[in-house]
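> Sharing a sequence plus its predicted fold:
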Amino acid sequence: MNNVFDKYKKIKDFLVCVDSDGCAMDTMEIKHRECFGPEMIKTWNLFEKEEEILNLWFDLNLYTQTRGINRFKGLAETFKIISKQGVEIEDLESILNWVDTTNELSNNSLKREIEKTDSKGLKMTLEWSLNVNKAIENLPKGDEAFEGVSEGLEELSKIVDVAVVSSANGEALNDEWGRHDYIKFLTALLGQEAGTKQHCIAELKKKGYDTNKVLMVGDAPGDLQAAQKNDVRYYPILVGKEKFSWDRLVNEAVPKLMGGTFDEEYQNKLIKEFNDSLK
């Protein structure tokens, strides 16, 4: 897991870590509505309560404080709720146990656990996750970056190191960021295979960045938590106000970070604004 960090080279004094889905790429809605949700319904044959379960999935993953949660955690949370409502999920215990105890929420980690346990629930979870990846690959390749991202990345890359820190799978990240020719702006492109966001920020910090010179940019509470656990600053991309958020990042937040005025008062203002934007 660590060799990706062994190769990392710090170039500038400041580091801006950026999440991908829902933060730089306008891909969250379509991925959840066309891929994650429908594939869950198919894999577990949940057609009887399809609308209700899909609405729960969208709420958990897009519009509330669990926005941007890892796919397997999202699945576990959904199943916990619907099982209390009387929907039976085969071998649910194995799914919940793996999500709670694994140190790597990825397909490869899931495969290793299946080899050990031969669990039906985990086999279905892997089937779902692989089918989600296939469905994402087959999505129409439209222009997926939010307005302001292209210019924002270009400007930022001139003055700070920019690293993508995402819980999306690496192949999808390489495809999306490569197709838009954004990889040239980055010092790293880190997906779920590199570890959690918290782990990735911690590893990047070890490359010689001062804690007060690192900023995590994200659209979900998990991004805020990853920043706080590493004692670094957090900047929110607000749902529905992405262009405004990117413009302010480049013109106000990063200059404050570099000038030493990204203080506690400013941080608290941003976090309040972020929390108010989610249900």
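Thanks, I have the structure now.
> only C-alpha atoms for contact and neighbour calcs from this point on.
Will do.
> number of nearby residues for Glu252?
12 (other CA atoms under 10 Å).
> I'd guess it is in a helix, am I close?
Yes - Glu252 forms part of a helix when assessed by DSSP: H, G, I helix; E, B strand; the rest coil.
> Can you list the residue ranges for strands in the stretch 51-200 of the chain?
161-165, 188-190 (DSSP state E, counting those that start in this stretch).
> Now distance to Arg71 and mean neighbour count too, for those strands, in JSON lines please.
Formatted as JSON lines, those follow (distance: least, CA to CA, whole Å; neighbours: other CA atoms under 10 Å):
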{"stretch": "strand 161-165", "distance to Arg71": "16", "mean neighbour count": "24"}
{"stretch": "strand 188-190", "distance to Arg71": "16", "mean neighbour count": "23"}
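> End to end on stretch 183-191, go ahead and measure it.
13 Å (CA to CA, to the nearest Å).
> can you confirm Cys17 is in a helix?
No - counting by three-state DSSP, Cys17 is not part of a helix but strand.
> does it really touch Asp223, like I thought?
No - in this structure, Cys17 is not within contact of Asp223 by CA atoms under 8 Å, at 9.8 Å.
> Presented hereafter is structure B, for comparison with structure A:
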Amino acid sequence: MTSDDYLVAFDSDGCVFDNMEFKHKACFVPSFIDFFGLQDLPLQAREIWEFVNLYSTTRGINRFRGLKLSLDLARARFAGEGVGAERTSTIPPSPDLDSWIAGARHLSNASLEEEIGRSGSEELKNVLAWSLDVNRRLLEGSPQPFPLAARAVARAREGARVRVVSQAPGNALRRDWGAHGLLDLTEGIFSQEDGTKEDHLRCLLQQTPLPGDRVLLAGDAPGDLAAATATGVLFFPVIPGAEEGSWEEFLHEGLPRFFRGAFAGGYARELHRRFEEALPATPPWEG
């Protein structure tokens, strides 16, 4: 068999690149507080955003879905903690955001701009301003790949075709992968503008028809596992907080098993079990 007989897809943020903590704590959280009226409860707002987007089963979710979940959780938390009706009422309702998320094919700035042009929604204008502010803050960072992740991409390319699948904006992905010489190892990038991870994988399978046991997705979020399961491909988890150990296992056991056809079955199930145990579904303040 040749490299054309295998495909390895890599998620980017928090998986290949060590930037999830920076981008959420230094970029998303301050904008979330500033644009959605949470200045007098910054610690609670930070904990909510970080739980939804970093430390739970929704880690890695699309930014707009993450915003909706965070606003919903903030309303429920503040009401439950007796903050008071006068306080919870200042958290903006989000019917236009909810409706757009429910009906949009792609959740991206471009799609949001189209909806604003159609509806003129002031609520969605604020959401777009928030998203653009996040992108501005992200430009201030210079993310680095996990050292073993960069080696893993190069090793995968020796025996397989390589693609990037991510919910980050495409321009940021091209910048980050290009800055570290990794973009040339890939055959292209699927980004936020191209739909969900499941959309990405289905498109890849149409472009490169291969059996599911010859396609491997490496990711750090439960949504990545769900996308792999839905499309019938294999999944290797990069466990949050244990990234270097995960990449070491990928290099020395996961990838070799993939190439010799011994990944599916018991090994895959054990990986999934360890991954699912690493991220909780219930917020700590509800425990």
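That came through, no problem. What you see is a predicted model; the values in this text were computed from it and never measured.
> Could I get the TM-score for this pair?
The TM-score (TM-score structural alignment, normalised by the length of the first structure) is 0.92; 268 aligned residues with a CA RMSD of 1.4 Å.
> about what we covered before: with distance to Lys80 of the first structure added, can I get the strands of the stretch 51-200 of the first structure in CSV?
Output for these, formatted as CSV (distance: least, CA to CA, whole Å):
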stretch, distance to Lys80 of the first structure
strand 161-165, 28
strand 188-190, 30
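> between the ones you listed, which one is nearest to Asn275 of the first structure?
Proximity to Asn275 of the first structure, assessed across those by CA to CA, is greatest for strand 161-165 (20.9 Å).
> other SSEs contacting that closest one?
Secondary-structure packing of strand 161-165 of the first structure (3 or more CA pairs under 8 Å, 6 or more residues apart in numbering; DSSP states H and E): strand 15-18, strand 188-190, helix 197-205.
> which part of the second structure lines up with the following helix or strand past the first one?
For strand 15-18 of the first structure, the succeeding helix or strand toward the C-terminus, using DSSP states H and E, is helix 28-31. The counterpart of helix 28-31 of the first structure in the second structure, counting by TM-score structural alignment, spans residues 20-23.
> Show me the contact partners of the matching stretch.
Residues outside stretch 20-23 of the second structure that contact it (CA atoms under 8 Å, 6 or more residues apart in numbering) are Asp13, Gly14, Leu54, Leu138, Gly141.
> Need the buried ones from the residues you listed selected in ChimeraX.
Selection of the buried residues among the contacts of stretch 20-23 of the second structure in ChimeraX, burial being defined by 16 or more other CA atoms under 10 Å:
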select :13,14,54,138
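> Adding distance to Trp247 of the second structure, write the contacts of stretch 20-23 of the second structure out as a markdown table.
Below are the contacts of stretch 20-23 of the second structure laid out as a markdown table (distance: CA to CA, whole Å):
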| residue | distance to Trp247 of the second structure |
| --- | --- |
| Asp13 | 14 |
| Gly14 | 12 |
| Leu54 | 19 |
| Leu138 | 25 |
| Gly141 | 23 |
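> now, among the contacts of stretch 20-23 of the second structure, which is nearest to Leu210 of the second structure?
Nearest to Leu210 of the second structure among those, with distances taken as CA to CA, is Asp13, at 26.0 Å.
> was I right about that closest one contacting Asn19?
Yes - proximity of Asp13 of the second structure to Asn19 meets the contact threshold set by CA under 8 Å, at 5.9 Å.
> can you pull the contacts of Val165 of the second structure?
Ala9, Phe10, Asp11, Ser12, Ile189, Phe190, Ser191, Lys197, His200, Leu201.
> what's the answer for Asn174 of the first structure, then?
Counted by CA under 8 Å, 6+ apart, Asn174 of the first structure has contacts Leu189.
> Next one: it from Glu127 of the first structure, what distance?
From Asn174 of the first structure to Glu127 of the first structure the distance is 22 Å (CA to CA).
> thinking again about what came up before, biggest separation within the contacts of Val165 of the second structure, which pair?
So, the contacts of Val165 of the second structure by CA to CA: farthest apart are Ser12 and Leu201, at 14.6 Å.
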